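Enquirer: Just need the structure, nothing else, for what follows:
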Amino acid sequence: MNMVTYYQNWVSQLLEEYQFEYPWIPCTSILCGIFTCRIVYNLSQLISGICFKHYPTLPKMKQVEWDNRAISTLHAIFITALSIYLAFWSDLFSDDLQRGPVLYRSSASSSFVLGVSVGYFLSDLAMIFWFYPALGGMEYVFHHLLSMGALAYGMLTGLGQFYAYMVLLSETTTPGINLRWYLDAVGMKKSKAYVFNGVAIFLTWLVARILLFMYVFYHLYVHYDQIKQLPLFGYYLVLIAPCVLGGLNLMWFSKITKGMIKTLATKMD
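Expert: I've put the predicted structure just below:
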């Protein structure tokens, strides 16, 4: 029995104990995410109507999108902060070999955070379907389903959580994208703030969705001996999900780059 197999059996036993000791985490965390989304949506309706003079004048569907983007912005800030902490600052996924293979590490807190994020994606997906296609087309549906499946797998099994948090770091770009939409909605598309925002989106997207994914692919290559020990579904999920999401990121990055170049060229003229 090699080292990886030994630790896999050890973690499997640990996960059984974890499920027995913390059976409330999956459902509670998902419900917490859904409930929080509902509260933020209602608060956005209330606060935006008071603090932003343009909000009441927007068409009903734009008001819905305004409040929906408030939810995604809060989720992005929450998940980015915790992903950075759990992936880099805590010792959960450190290079300490005595803690076992990094793919098999998890904790109650890391699983709970993933569940909250699953609750967000469920809520957002429900809104996308309800108002389809006003809040996004099939590429968003596909993105959410794949992300939600990967996060739910990591939450329920405790496997591959490091990669789940690496992928979640791509949410760093969401506040800037939402701010761009808000600036457009209130008639500030020709302002300097809109131009600066476009450059900021380009830079954060380059770091969080291009360079970071290159690191993820390198990490997958280095730790392939652990990946091939995963159950068949987990094996394909860990390999395929980053590739598909990386492809979507490249597609959107090309559009962002073209848009930024066009905007800068217009300003220079």
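Enquirer: hey, let's count contacts and neighbours off CA atoms from now on
Expert: Noted.
Enquirer: Number of residues surrounding D184?
Expert: Residues within reach of D184, counting by other C-alpha atoms under 10 Å, total 14.
Enquirer: For it, which three-state class applies?
Expert: Here D184 is helix, with the state taken from DSSP: H, G, I helix; E, B strand; the rest coil.
Enquirer: Now do the closest residue to it other than its chain neighbours against M268, distance only.
Expert: Among residues not flanking D184 along the chain, Y194 sits closest, at 8.0 Å (C-alpha to C-alpha, 6 or more residues apart in numbering). Y194 is 15 Å from M268, where distance means C-alpha to C-alpha, to the nearest Å.
Enquirer: So these two - more neighbours on which side?
Expert: Y194 (19 against 7).
Enquirer: so which strand or helix has the more buried one?
Expert: In the assignment (DSSP states H and E), Y194 maps to helix 192-205.
Enquirer: To compare against the first, here's the next sequence to fold:
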Amino acid sequence: MAIQSYESYDMLLKQFLLPHPFVPYISMLVGMFASKLVYDLNHLLSAAYFKSYSNLSKMQRIEWNNRAISTVHALFITAMSLYLVFWSDLYSDQQLNAFVTLQSSPLSTFALGVSVGYFLTDLGMIFWFYPALGGLEYVVHHLLSVASVAYAMLTGEGQLYTYMVLISETTTPGINLRWYLDTTGMKGSRTYLINGVVIFIAWLVARILLFMYLFYHLYLHYQQVKQMHIIGKFLAFGVPPILAVMNVMWFGKIFKGLKKTLAKSQ
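Expert: Okay, here's the model as predicted:
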């Protein structure tokens, strides 16, 4: 194998470090700018086309627009993650010229940078309006996300596992839609019921089963992962289990909520 021609892992890492040093920083700015743009556009459109928007409190309008940002980011990063993980050859085991933990591209790095820009923007809003936009669990989630995504973006290490975790963002649009329905007085509607079922299924697949696959993939590639930088190893072996525990706890709440909703609909 070509990989055997390298004398050390450090040489291999240097060989595959990002060839475009400005991509991470430009993409983060794009993420922040896009977040601001979505916030402002959503404010204008909602005020013009949703009568209930003007009846909301100031904090509810802020959260309404904030959730629009997270929805757009979730759609973007889910599409990129699914493509890069399952449809592209970027992280394929058939790539014999590098460890799977080192494979990256300008596109994969740019997408991660956009995500970092979003998480930083959202984290700033959470701190500014704390705890109205989310409590301690949201702060922990975002700090772990920023650390993991930024590291993968800046070094090119472990991007595959970062994207596997980011696929879990596929549940965000459903969660946000549920908040919108609740806020606009549609909690008793059929749409609200269907939304709960969709969230339950999406959460099970994207945040429970997919994490099991992630842990299995880490096990299969343990010899490669253990040669990552110490920070990379900590993020690969430490962050997913923490997020997995949080996902299971939230899944329990979602299951209980769905049971109550189904019971009321009968």
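Enquirer: Kindly provide the TM-score of these chains.
Expert: Here the TM-score for the pair of chains, by TM-score structural alignment, normalised by the length of structure 2, is 0.96; 264 aligned residues with a C-alpha RMSD of 1.5 Å.
Enquirer: picking that back up, what's the residue nearest to D184 of structure 1 aligned with over in structure 2?
Expert: Correspondence of Y194 of structure 1 to structure 2, assessed by TM-score structural alignment: Y192.
Enquirer: Isn't that match up against L181?
Expert: Yes. Applying C-alpha atoms under 8 Å, one finds Y192 of structure 2 in contact with L181, separated by 6.6 Å.
Enquirer: so which helix or strand takes in the residue nearest the centre of structure 1?
Expert: For structure 1, L168 is the residue whose C-alpha lies nearest the centre (C-alpha atoms, centre = their mean; 3.5 Å). Assigned by DSSP H and E, L168 of structure 1 belongs to helix 161-168.
Enquirer: Could you pull out the helices in structure 2 for me?
Expert: 9-15, 23-49, 58-82, 106-128, 136-155, 159-166, 172-183, 190-203, 210-220, 222-225, 230-265 (DSSP state H).
Enquirer: which one in structure 1 is aligned with K256 of structure 2?
Expert: So, by TM-score structural alignment, K256 of structure 2 is matched to K258.
Enquirer: In structure 1, what sits opposite L214 of structure 2 in the alignment?
Expert: Aligned partner of L214 of structure 2 by TM-score structural alignment: V216.
Enquirer: Make sure that match is actually in contact with M166.
Expert: Yes. Counting by C-alpha under 8 Å, V216 of structure 1 touches M166, with 7.1 Å between them.
Enquirer: The two: which has the busier surroundings?
Expert: A count of neighbours by other C-alpha under 10 Å puts M166 above the other of V216 of structure 1 and M166, at 22 against 19.
Enquirer: got a list of what that one touches?
Expert: S83, A87, L212, F213, V216 (C-alpha atoms under 8 Å, 6 or more residues apart in numbering).
Enquirer: Burial check on the second one, number of neighbours?
Expert: In other words, A87 of structure 1. Residues lying near A87 of structure 1 (other C-alpha under 10 Å) number 20.
Enquirer: try G31 of structure 2
Expert: By other C-alpha under 10 Å, the burial measure for G31 of structure 2, its neighbour count, is 25.
Enquirer: With the one 10 residues further on instead?
Expert: Other residues within reach of L41 of structure 2 by the criterion other C-alpha under 10 Å amount to 14.
Enquirer: counterpart of it in structure 1?
Expert: So, by TM-score structural alignment, L41 of structure 2 is matched to L43.
Enquirer: Y218 of structure 1 versus that match, what's the distance?
Expert: Separation of L43 of structure 1 from Y218 of structure 1 (C-alpha to C-alpha): 42 Å.
Enquirer: And L135 of structure 1, by the same measure?
Expert: From L135 of structure 1 to Y218 of structure 1 the distance is 34 Å (C-alpha to C-alpha).
Enquirer: same deal with K62 of structure 1?
Expert: Taking C-alpha to C-alpha, one finds K62 of structure 1 at 41 Å from Y218 of structure 1.
Enquirer: W24 of structure 1 too?
Expert: 35 Å.
Enquirer: what do you get for V102 of structure 1?
Expert: From V102 of structure 1 to Y218 of structure 1 the distance is 14 Å (C-alpha to C-alpha).
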